[in-house]
Every structure is written in C-alpha cells, then in structure tokens.
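Visitor: Predicted structure and sequence below. I'll ask about it afterward.
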Amino acid sequence: MLHVNGGMGDTSYANNSKLQREIISMTCSIAKEALTNFYKQHIPTSITMADLGCSSGQNTLMIVSYLIKHVEEARQKLHQRPLEYQIFLNDLHGNDFNAVFTSLPSFLEDLEVQIGGDFGPCFFHGVPGSFYIRLFPTDSIHFFHSSSSLHWLSQVPMGIENNKGNIYIGSTSPKSVAEAYYKQFQKDFLMFLKCRAEELVMGGHMVLTLVGRTSEDPSKSGGYYIWELLGLALNTMVAEGIVEEKKADSFNIPYYIPSPKEVEAEVVKEGSFILNLLKASSINLNHIVRETDQQDHSSSPLINNSLANADDYDFAKCIQSVAEPLLIHHFGEEIMDELFIRHKIIVADCMAKHKIMECINLTISLTKKM
C-alpha cells in the first residue's frame, strides 16, 4: 500500500515536499481559473471539490485555500450570497489523515479571517481509497484537483522480470519493460478518467498535474534523476553483498512518466472530456524557492523556471520521504539508513556535475462534456 512518510520527522513528507509545493504554486492559476469559470457560469449555492492524492503536511490544504479565496473574490464582486463548500480529501488508506484533520481548526480560522465575516460554512471529509476506482456518487463533484500523484501506477507492471539492474525504465532496460510500463499507464489513466467522468457533474472541471516528459523516448524522461540515482545507490550495496542481487532485481517502482501525446491519447480515447489545456513546465531541481508572484505562462509550451537561492534544499530527502515505505516493504528497515546515505552522496555529486537538473510536469485542464 503506497503512502509517503507520515508525521513531522526529519524524513517525513511534510518536511520534504518543497518541490511538490512549488509545483502547486506554479499551476494553481489554472485551477483557480477553471473553478471560478464554473462558478460564474452556474452561480451554485454550494461547491463540492475533491483533491485526489492529497497526502499530508502543509501542501494538503494549500490548493484548497487558493481555490476558496479565488472563488470568494468572484462571489463578492458579483454580490452573491455566501457559498457552502464541501471538500473531499482523498489518498490511500496508509496516508496520515490524522495530521490533516488536526490542522483543520486553525486552517479554517485563518481562512475566515482572510475572507471576512460573510464566509460560508466549509465541510471537510477524508476519503481513503485508490483514485483508480470509483470514490464518489454519480454527478456529485463540481471540481477535481490532483497534483504530483497521477504518475503513480496502481501496481508494478507485469512482465518486467528482465529489468535487471534497474528499478524503473533505465537506459539499459529492454524495450519490453518500457512497453509494459506504458501499457499499465494506459490502463490506469483510462480507468481514472472513466471514474471521474461518472462522478463529475455536466460541465464540471478537472485540473491534473503529474510528472511528465517532453521526449517520446521513455528512457530519456528525466526519471534518471528521480529513480536511476536511487537504483545506483542500491546497486552499490548489491556489489558489496549487503543486498541480495535477486532481491534487488525483483524491485521496481510503480511509476510512469508520460509524454503529452500519451496523456492526450487517453483523454481522446475515453471521450467524456474537452481538453482545455495540456502543457509542460520545467523546474530546475538545483535551485528551488517559493515564487510569490503567479504568472500566466499559457502562451508557452514549455516553461523554464529558474528557481535560485535554495542550496539547503535536500532533493535526496524528498525522494526518501516518498519512496521509503515502498522500499521498507520490499527490503525491510535494516538497509534504509545506509541506502539513503549512499543515495544522498550520489545525488549531491550529480547536482555538482550538472548545471541543470530539471523536473518536467504536465498540467491538464479538462471539462466534462455537456
């Protein structure tokens, strides 16, 4: 059962998700525009939204805050009565929902102060379960949001036993491995779209952001930085006899980095949505900071954001906070400290040699057809 490291410890997701927070900041203008357009077109008395793959930590409620404040600005300009908000937070059962719920009272208090006295009630619900199955009643959701989640597959693809020395699609992976990963992505993403099409109201919106690639070759996806460096650390332990080779060769990450064409093909195949926007954006992993000013980059197919002055950002810990539960399940806890010490050294060396290590993200804005 996939989940990130919970709690507030040194290797927790809550304390090592600056990259994911930056992605939300970069793309929130698209989500805000989509939800505000829905409100202006329909002027509902309540809005129901769901965040899929919400995780835990400050990122969880960040997009909710952005969206509510933006809709409230539109409502007040139109002199409409206060809205009721229903917010569903979804992730797998192992997610640290307790940390999310504990933060809700102070979050709502701050939100009410920022918006003002005529702020309507907000109802929060936790929804544990995979977003590759139905989660909500038919025609019940106005807006879906998901960030940094849909690159995770429902399972490790079948038929990749020959992916020796790799934990993902690598430069030495046989062609059949890349094909198996793509087939699993097609199956999962198509099912995701089918489920959300049932749950969205007519004219409802969905904004999704996931790790992607601009190359059509999946072995040149940028996954090198994300997973091949971790695979290299694991292989050094295999070479020294610390980890059994057979055990290492049987471990693969349930993750796929799609191209824009691959994403669009599944949207067209499913047929329930109008594709409003599909764009790639790039974050320089060497330098990550929070940008306070949001800009509209929709005219550019590829955004190059140079994020400077953050030498203290630990990308290795970011990966550990996400991947460690999977690794513990397969290898046990005994090797984790040593594995991530080696991984951190490899990441630091790679960052020193490469002027630009980038993470490509795909953002998709969809509307359910009337």
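Guide: Noted; the coordinates are in hand.

Visitor: switch to C-alpha atoms for all contacts and neighbour counts from now on
Guide: Fine.

Visitor: show me what contacts Trp152?
Guide: By Cα atoms under 8 Å, 6 or more residues apart in numbering, Trp152 lies in contact with Pro254, Tyr255, Tyr256.

Visitor: Now rank those residues by neighbours and give me the top one.
Guide: Using other Cα atoms under 10 Å as the neighbour test, those are led by Tyr256, with 26 neighbours.

Visitor: next up, a second structure to put side by side with the first:
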Amino acid sequence: MDVERVFHMSGGVGKTSYAQNSSLQKKASDMMKHITMETIQQLYHEVTAKSLGIADLGCSSGPNSLSLIKDIVEAVEGSCHKTCRPLPEFRVFLNDLPTNDFNSVFKTLPDFYRDLKKDKTERCPAIFIAGYPGSFYGRLFPNNCLHFIYSSYSLHWLSKVPPSLYDEHGKSINRGNVYISESSPPSVSRAYWNQFQEDFSLFLKSRSEELVTGGRMVLIILGRIGHNHVDRGNSFFWEILSRCLAISVSQGEIEEEKLDCYDVHFYAASRNEIEEEVRREGSFELERVEMFEIEREVQRGESYGTAVAMTVRAIQESMLYNHFGNGINLDALFNNYGKMIDQEMAKQEIKPITFLLVLKKL
C-alpha cells in the first residue's frame, strides 16, 4: 500500500471528519502548551532573526494547527514587548501528505487573521502562511531556513507498513492482527521497531539540515511505558480494531484474506527507544522529555467508547476504504468498536501514553 498516496485524516467538517473528532489531540496540545510556548520564547531570546521560519509537520485538516500558530505568534509578541525588540515577521509552513484536505485549513485563514487583530492597538505582525505537501520522512525545506518545528500526533505514523511483515509469497506473518498483539510472533515487533528506527533517524537527519543551529523542535508522539509492546495503552486500541474486523469477517462483510494482510503503519515507541535514536543520530540535544496520560473528554450523552471510535474512524477511514473497498460498513464496524471500548473500560482502564520531546539542533 502506498501510504503517502492513500493516508489522510478524514477531510471536511462533517460528522466523521477529523476536524470534528480531534478534541483529544487539542486537549493534549493545550496540556503541553506551556512547554511549547516556553521553548519558542527561549529560542527567540537566543536568535536575532528578523524573520522566523516555523513549520507544523502533520498539520492535518482540523482547526488545531492554526490555533497553535496563533499561540506561537502571541508568545513571541509578548517576548518582544518585554525586551523592547522589534516584532519579526513569521514564515509559517503547514505540512502534511499530499492527500490532506489543505483547503479546509485555508478557508479558516480569514478568521485566523481577524482573531489576531482583535483588541490590538498596535499593528498586526506580518504572517505568511503556505501549505507544504509531502512526507516528512525526507527533505521538505531548503537548508537552514527554519527556526522552530512543531509536530503533534504525527511521528508515530510510519512511512510504510514494515515490509518484513510479509513472507516471500506476500502473506502476512501477523494474520488476524492489525498491529503487535499477544499472538504475534517476535519477528512482528522487530519489524515495527526496525521501521521506526529507519524513519525516525531519517526524520531527524532531514530536519537537522533545515533548521538553523540552535533551532528547536517540539514533538508530541504516542508511545508506551515499558518494554512490553502489548499493554492497556495505545496498542490496545488496535487490538479492539482487530476484533471488530474479525466480526465483519464472520458476518461475511469482508474477506478473511483481506483482514490477514491489513497491517497499520503505526509504532508506539518507548521513552528509551526514542532517546536511543536521538543519541544515535547525533544532530540534536534532547532538552526535555515529558510523559502524559490524556483522558478523553466526551460530549454530553456520548460514551467514552463512542468518542474514541469516532476519533479512530477519522484517522483510519481512508486506509480501510482503500484496502477493503467501499463495501465495508464503517458505521457498523465503529459502532461495534465503541461498544467494545466501553465494555473494556468497565473492566479496567485504558491509558494511552503521550510523550513530548524538546530537541535543540547542535
């Protein structure tokens, strides 16, 4: 499967869109916002640039990206007032894969600029915003053109499904599972780990060439607590999806062979694995690592399981349709998914782990 061509969050602003189902990501970003703002302010104190280059990698199509950019601009404005420095201009690059719904982001730009100007007696800063389609597993920008890079809930997505999950006949060695599970052979977790190493190293190398010396990155990424890949965290959500797809097979909605060769391009790294890769690649100093457990807020009358199901659907819909075809009944699939999550939560908590990293280019 060509991930770069197929994978994208559900576009638009409808009921199943990412824009309507990304409150978990927004809550996480808000919880960690103080660290992001401290980082951009520290960076601004250290550089003397008249023009700040900022990139959001994996911006997606919802409102979260421009909300973050607004916070960054206002944080720099506050630093300028305190230090009596002139306000820089901002070059903002919004990046995601080519199939991302960039138009839904651009349509909100008038509101974005209006909100920035609101209640201001002084001139509004010059902000130049552009879309930058392409995979961040490789070069995106010219040398030394960026000062700050932000990426939220993107780097756990691999560049591709690990090729070594399949034998010489193209058969999956992880049949019946979409990710690492208790029934997976040890070679499955090794395949995912090797792919993460390759991708994360390439990401760091590429960004080191695009950032100025002393430039910063704030990366928010799903992960896991310890050595074990199978836990009641992020991997468990994929276990539930495997079960729901198995129900679809039993009901004759999808073919078992299709399920056997459906694997997600996802990896929940541990803190040690992340730190090891940063040290091994060698371009960055890891200034800060924080771990968070983000609890999902739900709307009135909506169960936790339903809320999670809608979020996972907004993320996986493009991949599921591409693999199983338009005949797959996603309404039924994710109805089952939501019910299973609620049943599991009644037994024991599910606690997905998020890491925040602050890196400085050496």
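Guide: Thanks, I have the structure now. Bear in mind the structure is a predicted one, so any value in this text is a computation, not a measurement.

Visitor: I would like the residues contacting stretch 344-363 of structure 1, please.
Guide: By Cα under 8 Å, 6+ apart, the residues outside stretch 344-363 of structure 1 that reach it are 23, 27, 207-214, 222, 225, 229, 232-233, 260, 277-286, 315-317.

Visitor: Show me which residues of it are buried.
Guide: Buried residues in stretch 344-363 of structure 1, counting neighbours by 16 or more other Cα atoms under 10 Å, are found at Lys344, Ile346, Val347, Cys350, Met357, Glu358, Cys359, Ile360, Asn361, Leu362, Thr363.

Visitor: Go through these and say which is closest to Asn162 of structure 1.
Guide: Closest to Asn162 of structure 1 out of the buried residues of stretch 344-363 of structure 1 is Ile346 (25.0 Å), distances taken as Cα to Cα.

Visitor: What does that closest one correspond to in structure 2?
Guide: Under the alignment defined by TM-score structural alignment, Ile346 of structure 1 corresponds to Met340 in structure 2.

Visitor: cool, and Ala265 of structure 1?
Guide: Matched to structure 2 by TM-score structural alignment, Ala265 of structure 1 sits across from Glu276.

Visitor: where's its match, which helix or strand?
Guide: Using DSSP states H and E, the secondary-structure element containing Glu276 of structure 2 is helix 271-281.

Visitor: got the buried residues for that helix?
Guide: Within helix 271-281 of structure 2, judged by 16+ other Cα under 10 Å, the buried ones are Arg271, Glu273, Ile274, Glu277, Val278.

Visitor: what's the offset of it from the middle of its chain?
Guide: Using Cα atoms, centre = their mean, to the nearest Å, we find the averaged C-alpha position of helix 271-281 of structure 2 to lie 19 Å away from the chain's own average C-alpha position.

Visitor: once the two are aligned, what's the mean deviation for the helix or strand that that helix is followed by against structure 1?
Guide: Using DSSP H and E, the next helix or strand after helix 271-281 of structure 2 towards the C-terminus is strand 284-293. Its match in structure 1 and strand 284-293 of structure 2 itself, once the structures are fitted together, sit a mean 0.9 Å apart by mean Cα distance after the TM-score superposition for structure 1.

Visitor: can you check stretch 187-198 of structure 2 too?
Guide: In the superposition with structure 1, the average deviation recorded for stretch 187-198 of structure 2 is 0.3 Å (mean Cα distance after the TM-score superposition for structure 1).

Visitor: those helices in the stretch 201-350 of structure 1, which residues are they?
Guide: Under the criterion DSSP state H, counting those that start in this stretch, the stretch 201-350 of structure 1 carries helices at the ranges 223, 229-239, 245-249, 260-270, 315-331, 336-353.

Visitor: Minimum distance to Glu179 of structure 1: which of those has it?
Guide: In this view, the helices of the stretch 201-350 of structure 1 are compared for proximity to Glu179 of structure 1 by Cα to Cα, and helix 260-270 is the closest at 12.4 Å.

Visitor: Run through who's touching that closest one.
Guide: By Cα under 8 Å, 6+ apart, the list of residues contacting helix 260-270 of structure 1 from outside reads 186, 189-190, 193-194, 212-214, 273, 275, 278-280, 362.

Visitor: Which two of the residues you listed have the greatest separation?
Guide: When the contacts of helix 260-270 of structure 1 are compared pair by pair using Cα to Cα, the two farthest from each other are Lys194 and Thr214, 25.4 Å apart.

Visitor: So if I had to pick from these two, which one is more boxed in?
Guide: Taking Lys194 of structure 1 and Thr214 together and counting by other Cα under 10 Å, Thr214 has the greater number of neighbours (22 against 19).

Visitor: Gly252 of structure 2 -> structure 1?
Guide: Following TM-score structural alignment, the counterpart assigned to Gly252 of structure 2 within structure 1 is Gly241.

Visitor: and the gap between its match and Lys164 of structure 1?
Guide: Taken as Cα to Cα, to the nearest Å, the spacing of Gly241 of structure 1 relative to Lys164 of structure 1 amounts to 16 Å.

Visitor: Repeat that for Ala248 of structure 1.
Guide: Using Cα to Cα, one gets 8 Å for the distance from Ala248 of structure 1 to Lys164 of structure 1.

Visitor: what does Val64 of structure 1 give?
Guide: Counting by Cα to Cα, the gap from Val64 of structure 1 to Lys164 of structure 1 is 42 Å.

Visitor: Then Val322 of structure 1?
Guide: When distances are taken as Cα to Cα, Val322 of structure 1 and Lys164 of structure 1 turn out to be 23 Å apart.

Visitor: Report the contact partners of the residue nearest the centre of structure 1.
Guide: Nearest to the centroid of the C-alpha atoms of structure 1, with distances taken as Cα atoms, centre = their mean, sits Ser148, at 1.0 Å. With contacts taken as Cα under 8 Å, 6+ apart, Ser148 of structure 1 has the following neighbours: Gln20, Ile23, Gly53, Thr209, Leu210, Val211.

Visitor: how about 10 Å then?
Guide: Taking Cα atoms under 10 Å, 6 or more residues apart in numbering as the criterion, Ser148 of structure 1 is in contact with 19-21, 23-24, 52-55, 208-211, 361-362.

Visitor: biggest separation within those, which pair?
Guide: Ser55 and Leu362 (19.3 Å).

Visitor: hmm, back to that, export the contacts of Trp152 of structure 1 to TSV and tack on distance to Val71 of structure 1?
Guide: Output for the contacts of Trp152 of structure 1, formatted as TSV (distance: Cα to Cα, whole Å):
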residue	distance to Val71 of structure 1
Pro254	36
Tyr255	34
Tyr256	33
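
Visitor: of those, closest to Asn304 of structure 1?
Guide: Minimum separation from Asn304 of structure 1 among the contacts of Trp152 of structure 1 (Cα to Cα) is found for Tyr256, which lies at 22.3 Å.
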